[in-house]
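Chemist: predicted model and sequence follow; I will ask about them next.
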Amino acid sequence: MQIELEYEHGNFIDLELQNINYFVGPNHTKKWKLYRGIKRFSTGKNLSELEEHVYGDDGIVIFCDGEKVKSKDLPIYYLDCRESFLHHYYENKGSLMAKEIQAMGEIFELGRGIERINNEFLTFENQLSELFIEKYKHVQPTLRSINFSDISKYFLQLSFFEDEVTYPVEMMDIEKLIDDYCCLLMNEIERTQKMTWLWINNPNAFMSKKIFCSFVGKLSICAEESGLLNVFILSEDYLELNYNEVDLESTVLLYEKHQQIPSFNVLKKSIERHYPDELNQTDRELISRLFRVFPYIGKFKNDRDNIYLRDKDIVLLKVVDELLGYEYELNLQKDYSDLTILESKYLIDQ
């Protein structure tokens, strides 16, 4: 599916949609505008006059295969900090847990349980009436029946249970909740049967690399099984994941321009033609190296001194930069002891 995402009036980022999609590169501004616009789109509310100056009179536009999408037809969820993750474990309106609890109200066994509670209410009401009769001539108490909504609103309290100790929800460790989160998300997708998007912004800021790698693996399984989930990951730096060829083709580089990475075979052949020496590495190693250099592609000249890469990755960065039409102007005072003679000469020749 080809999608077009508007991040400013008339400005779009287009890509071939995959299960897991990556937005990487040094253009922080474009990533932020994209994320900001998608979040605003998902509210479904009309734009203010000031917002119309940014997005235009027709609002924020998303196209899927050329068709304009309405926010009500596209559930979108976000993770950008610890609180955004925990939000879905509260009973707040719109959270995944609130939707899960609401759906539980349709379970037959729970309905029977509420009937039994209401029967007990009748018994209690009779006891209360007897006390009123002793005191008042004309006033009698009546207890209304309760329903599942009453229970979830007034009586239900969620807590976090670990090592035989109960904690408030806000104390939960999000790294231990990724299985539950995937379960909540899949249950909601099964109920709605709608294409659903999950946007994750700068995961390194709120989740350990090891846990995030596991999380992405589980989300990939959810996307494959449901056929309705698409995940979008925006990152300012390198994400330590087990990348493969599909991940490479699912990546959009955001620099002064933007570009979705072509198929691995096409990219590899281009790199081999321009690389100063033999690559002498496996495809998996090359893919991992590419993701290490992507955050620096087309990086502005003044920021070049802040690049921290391995020697051979610096060579690869120069090759990819030049493939994108950038002149390489990185001045590094360093002994490239790990490079071949041809690789060293390639870096020196500006």
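Modeler: Yes, it's here.
Chemist: going forward, measure contacts and count neighbours with C-alpha atoms only.
Modeler: Noted.
Chemist: with residue 175 as the reference, measure out to residue 160.
Modeler: 13 Å (Cα to Cα, to the nearest Å).
Chemist: swap that for residue 29, sorry
Modeler: Applying Cα to Cα to residue 29 and residue 175 gives a distance of 29 Å.
Chemist: neighbour count winner among these two?
Modeler: residue 175 (16 against 11; other Cα atoms under 10 Å).
Chemist: distance of the residue lying closest to that one once chain neighbours are set aside from residue 81?
Modeler: Spatial nearest neighbour of residue 175, chain neighbours left out: residue 211 (6.3 Å); criterion: Cα to Cα, 6 or more residues apart in numbering. For residue 211, the distance to residue 81 equals 14 Å [Cα to Cα].
Chemist: OK, contacts around residue 323?
Modeler: residue 270 (Cα atoms under 8 Å, 6 or more residues apart in numbering).
Chemist: redo that, cut-off 10 Å
Modeler: Listed by Cα atoms under 10 Å, 6 or more residues apart in numbering, the contact partners of residue 323 are 267, 270-271, 274, 317.
Chemist: put this next to the first one:
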Amino acid sequence: MDIAIEYEHGKYIEFDGDEITYFLGVNHEIKWKLYRGLKRFSTGKNLSDFEENVYGDDGIVIKCDDKKMKAKDLPIYFLDCRESFLEQYRYSKGSMVQKYIDSMEDDFQVNRQIESINDDFLKLEVGLQNRFSQVLTHVSPIIKPLTYKEMIKYFLELSYYENDIPYPVEMMDISMLVDDYCRLLKAELIRAQKKTWFCISNPSAFISKSIFPQFIESLKKIGKETGLLHIFIMSDDYFVFPFKGQDIPNTVILYDSYQQLPDYGNLVESLARYYPNEVEFNESDLTRSLYRIIPYIGWKTNTNEVYLKPKDMILLKVTSQLLNCFSPIKCTELEDELSELERKFLLS
């Protein structure tokens, strides 16, 4: 699917994506504007006069295969901190828990149980009326039947149990939320039957590196099973993740410009043309090295010193040349593992 997202008036990020897209690189400003714009778009509200100065009077434009999308047709969920996990577990407007609970209003078994409660209410009403009749001649009590919405409004509380003791949901560890979160998301996708975007910003800031890969695999599985989910991951820094060669064409690098990477085979051919000597790439090693150096493509500081392994430094310089992004980079240490040609290449 060809996707175009407007992050400022007339400025777009355009890329091809269906399952997952990674937005990485040194241009944190564009990533922030992209994330900010998606959040604003998801509200579905008209722009204020001030916001029109940023996005134009035609609103925030998102296109999928040249079709201009509307917020009501493209639900977007966001994760950028621990609180953004928890808000989906509160019975509040728009949360996944709220939608899931509301969806049970027409459930046959639930309605049978409510009818049973109302039958007991009716018995209680008769008993109260008999008591009233012993004292009052003209006034008699009536108990209104219970509805599902009233039950949720007045009696619902959400909690979790630890050692058989109930605690507020807000006290839960994120590691305890992930599996249920995925089940809630899948239930909502099946209910709504709408193409849905799921945006994660700087995951290393709020979710552990041991849990995150499992979480993404679960989201991917949901996407494959439903055909309705596209995952976006934005990160300002390198984050530990088991990237594979198949992730490379799903990666958009943001620097002075931006570039979506080609598939693994084409990337290897391009890198080999720029490499200082003949080289045979191992897919696993190259992929790990590539994602280690991406946060430094186009990176500029006062010293321009980058502390990476020498082989990573070679790849950084080659990739920068390939992207026509010639950043002044100083290599702080040249170890013996480099060939003479590689050493000269780094020092040139």
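Modeler: That came through, no problem. Just so we're clear, the structure is a prediction, and the values are computed from it rather than from any experiment.
Chemist: re the thing from before, confirm for me that the residue nearest to residue 175 of the first structure is in contact with residue 239.
Modeler: No: in this structure, residue 211 of the first structure is not within contact of residue 239 by Cα atoms under 10 Å, at 11.6 Å.
Chemist: the more surrounded of the two?
Modeler: A count of neighbours by other Cα under 10 Å puts residue 239 above the other of residue 211 of the first structure and residue 239, at 20 against 14.
Chemist: next, the more buried one: secondary structure please.
Modeler: coil (DSSP: H, G, I helix; E, B strand; the rest coil).
Chemist: pretty sure it contacts residue 207?
Modeler: No: using Cα under 10 Å, residue 239 of the first structure makes no contact with residue 207, being 11.1 Å away.
Chemist: mutual contacts of those two, please.
Modeler: residue 213.
Chemist: for residue 5 of the second structure, which three-state class applies?
Modeler: Assignment for residue 5 of the second structure (three-state DSSP): strand.
Chemist: tell me which residues touch it, please.
Modeler: 11-15, 34, 37-38, 60-64.
Chemist: top of these by number of neighbours, please.
Modeler: residue 60 (26 neighbours).
Chemist: tell me the SS of that one?
Modeler: Residue 60 of the second structure - assigned by three-state DSSP - is coil.
Chemist: what comes up buried for stretch 121-134 of the second structure?
Modeler: 121-122, 125-126, 129 (16 or more other Cα atoms under 10 Å).
Chemist: now the end-to-end length of stretch 6-24 of the second structure.
Modeler: Per Cα to Cα, stretch 6-24 of the second structure runs 17 Å from first to last residue.
Chemist: same deal with stretch 78-93 of the first structure?
Modeler: Stretch 78-93 of the first structure: ends 15 Å apart by Cα to Cα.
Chemist: and that stretch, how far out from the chain's middle?
Modeler: In terms of Cα atoms, centre = their mean, to the nearest Å, the centre of stretch 78-93 of the first structure is set 12 Å apart from its chain centre.
Chemist: one step back: mind listing which of the contacts of residue 5 of the second structure are in strands?
Modeler: 11-15, 62-64 (DSSP state E).
Chemist: nearest to residue 93 of the second structure, of those residues?
Modeler: Of all these, residue 62 has the smallest distance to residue 93 of the second structure: 24.4 Å, by Cα to Cα.
Chemist: now do the lengthiest helix in the second structure: which elements does it pack against?
Modeler: Assignment by DSSP state H gives helix 108-133 as the longest helix of the second structure. Counting contacts by 3 or more Cα pairs under 10 Å, 6 or more residues apart in numbering; DSSP states H and E, helix 108-133 of the second structure packs against helix 148-155.
Chemist: number of nearby residues for residue 16 of the second structure?
Modeler: Residue 16 of the second structure has 16 nearby residues by other Cα under 10 Å.
Chemist: how much space separates it from residue 201 of the second structure?
Modeler: Taking Cα to Cα, one finds residue 16 of the second structure at 20 Å from residue 201 of the second structure.
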